[in-house]
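In: What would the 3D arrangement of this be:
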Amino acid sequence: MKKKYWTGEEIQFIRENIGVLKVPTIAKKLNRTETAVLLKLKRLGLANTKAYAGNLTMHQLANLLKVDAKTVKLWIENHGLLCKRRVTRSTRKFYFISQEEFWCWASINKEKIDFSKIERQTIVPEPEWVEKARANNKQNKNKYKSWTTNEVKFMLHLLSTGSNFEYIGKQLDRTSTSVARKYDRVKYQ
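Out: Presented below is the predicted three-dimensional model:
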């Protein structure tokens, strides 16, 4: 059997279609075996076919947002986050989300995301409004944080010394309203 060498056109076809077409489709169009195409992808450094789809996978987006992948899947299924489901290698389908579509969706669904967890410019292009949302999330970080026993004891100690709710809130990194409400709940226990 005569060895069939790869032509420049074939290699260019692979580079242009990796992540767009399935490996079996590429093999069929080039009249090659799947194994030959997979080996060539490996030699060209293109073995990770998902990386060449041009979008983020559901799991990549979840990692960047520091949330569970199931959360992103729920956004896709129940909250209108647009995605494309595609096969990039053989048979397994992946959810791909474009960065632009994510930011468009995020601008409408700001309450679902903690922007303070997202490092700057990790999902580019990052819109200008994200910095303000990031700052707001940092301010609200303790919004639903449970009170520890030590925090309650410290609050009661400061109240016994004559401190006001605003001062205590600053000491505990909480709002004065949160301190007042906690005091009311503790007082009537």
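
In: Every contact and neighbour count from this point should use C-alpha atoms.
Out: Noted.

In: was I right about Ser116 contacting Gln139?
Out: No - using Cα atoms under 8 Å as the test, Ser116 is too far from Gln139 to be in contact (9.3 Å).

In: And these two? Which one has more around it.
Out: Taking other Cα atoms under 10 Å, Ser116 and Gln139 do not tie; Ser116 has more neighbours (20 against 14).

In: Next, the contact list for the more buried one, please.
Out: Ser116 makes contact with Ala133, Arg134, Ala135, Asn137, Lys138 under the criterion Cα atoms under 8 Å, 6 or more residues apart in numbering.

In: how close does it get to Ile123?
Out: 14 Å (Cα to Cα, to the nearest Å).

In: same deal with Gly80?
Out: Gly80 is 19 Å from Ile123, by Cα to Cα.

In: between those two, who's got more neighbours?
Out: Ile123 (18 against 11).

In: what's the closest residue to that one other than its chain neighbours in contact with, if anything?
Out: Nearest residue to Ile123, sequence neighbours excluded (Cα to Cα, 6 or more residues apart in numbering): Gln99, at 6.5 Å. Contact analysis of Gln99 by Cα under 8 Å, 6+ apart lists Asn55, Leu56, Ile123, Val124, Pro125.

In: Please provide the structure for the following sequence as well, for comparison with the first:
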Amino acid sequence: MGKKWTIEEEDKIIELWGETSIKKLSKSLMRTERAIITRAKELGLTLRQVKEQVDGISVSELAKLLGVTLAKVNNWIAKHGLPLREWSVSSKVTTKYINLDDFWKWAENHQEQLYTKLFDKHALGAEPKWMEGKRKLDLDKWTTFDTEVLKELNEDKVNLKEIAYYFSCSVAEVKSEVNYIEKSTNLMSK
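Out: I've put the predicted structure just below:
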């Protein structure tokens, strides 16, 4: 059995848990990392609380919130320079994450990579001012996929109000796009 824990040591673990790494706590208290983790568990603290202190989100969480695939976010990291941070929880456990400030700085310079119709406003918290313009641009354009879905909904006689709700736009915008599609189809058949 190891050295007895003092109230001061326990207080320090509770106070710093999640704000400093287990490695630093270990050095500060002159205890092994395993001893720190074991005592923390006995005090009701978890490693999840440590990870929650990271100022960012995981790659998979970002993908889910933005409505894109994990492969897409990994591509942004590997080929487009999206910063990925690493935080050492202990000498054996590290967690990789994307800091939200880093993400927004990156996104401003890579707006063509984001399609805001796929994710809710404020899904990542407060959005920078430039996102208002980006969201407006994305709402104003119809993708090939949007057009195909619109054609199917229109052929299935779904009412325009429901279609507008689906695309987060006005009935007038849906009518305009339906008219555009019909004109394009008529021109192509001539």
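
In: TM-score for these two?
Out: The TM-score (TM-score structural alignment, normalised by the length of the first structure) is 0.68; 172 aligned residues with a Cα RMSD of 3.5 Å.

In: Now do the strands in the second structure.
Out: Applying DSSP state E to the second structure gives strands spanning 85-88, 94-97.

In: how many other residues sit next to the residue lying closest to Lys161 of the second structure once chain neighbours are set aside?
Out: The shortest distance from Lys161 of the second structure to any non-neighbouring residue, by Cα to Cα, 6+ apart, is to Val171 (5.8 Å). Val171 of the second structure has 17 neighbouring residues, counting by other Cα under 10 Å.

In: Quick check: Val171 of the second structure touching Glu177?
Out: No - in this structure, Val171 of the second structure is not within contact of Glu177 by Cα under 8 Å, at 9.9 Å.

In: where do the contact lists of the two overlap?
Out: What both Val171 of the second structure and Glu177 touch, as defined by Cα under 8 Å, 6+ apart, is an empty set.

In: and Ile113 of the first structure, what pairs with it in the second structure?
Out: Residue pairing (TM-score structural alignment): Ile113 of the first structure is matched to Leu114 of the second structure.

In: so that match sits right up against Ala107, yeah?
Out: Yes - contact criterion Cα under 8 Å: Leu114 of the second structure and Ala107 qualify, at 7.4 Å.

In: that older thread, which contacts among the contacts of Ser116 of the first structure does the second structure share?
Out: On the basis of both residues aligned by TM-score structural alignment, their matches' Cα atoms under 8 Å, what survives of the contacts of Ser116 of the first structure in the second structure is Arg134, Asn137, Lys138.

In: Can you select the buried ones from the residues you listed in PyMOL?
Out: Only the buried members of those end up in this PyMOL selection, burial being decided by 16 or more other Cα atoms under 10 Å:
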select buried, resi 134+137
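
In: For the kept ones among the contacts of Ser116 of the first structure, give me JSON lines that also has distance to Thr25 of the first structure.
Out: Formatted as JSON lines, those follow (distance: Cα to Cα, whole Å):
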{"residue": "Arg134", "distance to Thr25 of the first structure": "43"}
{"residue": "Asn137", "distance to Thr25 of the first structure": "46"}
{"residue": "Lys138", "distance to Thr25 of the first structure": "48"}
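
In: Give me the subset of the kept ones among the contacts of Ser116 of the first structure lying in helices.
Out: Using DSSP state H, the subset of those located in helices is Arg134, Asn137, Lys138.

In: if I look at the last one, how far off is Ala106 of the first structure?
Out: When you say that, I think you mean Lys138 of the first structure. Using Cα to Cα, one gets 17 Å for the distance from Lys138 of the first structure to Ala106 of the first structure.

In: My guess is Ser58 of the second structure contacts Lys96. True?
Out: Yes - Ser58 of the second structure lies in contact with Lys96 (Cα under 8 Å); the separation is 6.7 Å.

In: And Glu48 of the first structure, how far from Glu16 of the first structure?
Out: Let me fix one detail, which is that residue 48 of the first structure is Asn and not Glu. 14 Å.

In: What count of nearby residues applies to Ile89 of the second structure?
Out: Careful, residue 89 of the second structure is Val; it's not Ile. Val89 of the second structure sits with 19 neighbouring residues when counted by other Cα under 10 Å.

In: and the closest residue to it other than its chain neighbours, what does it touch?
Out: Nearest residue to Val89 of the second structure, sequence neighbours excluded (Cα to Cα, 6+ apart): Ser21, at 5.0 Å. Neighbouring residues of Ser21 of the second structure by Cα under 8 Å, 6+ apart: Val50, Ser88, Val89, Ser90.

In: and of the residues you listed, the nearest to Tyr165 of the second structure?
Out: Val50 (40.7 Å; Cα to Cα).

In: From Ile7 of the second structure, how far off is Ile13 of the second structure?
Out: If you go by Cα to Cα, the gap between Ile13 of the second structure and Ile7 of the second structure works out to 10 Å.
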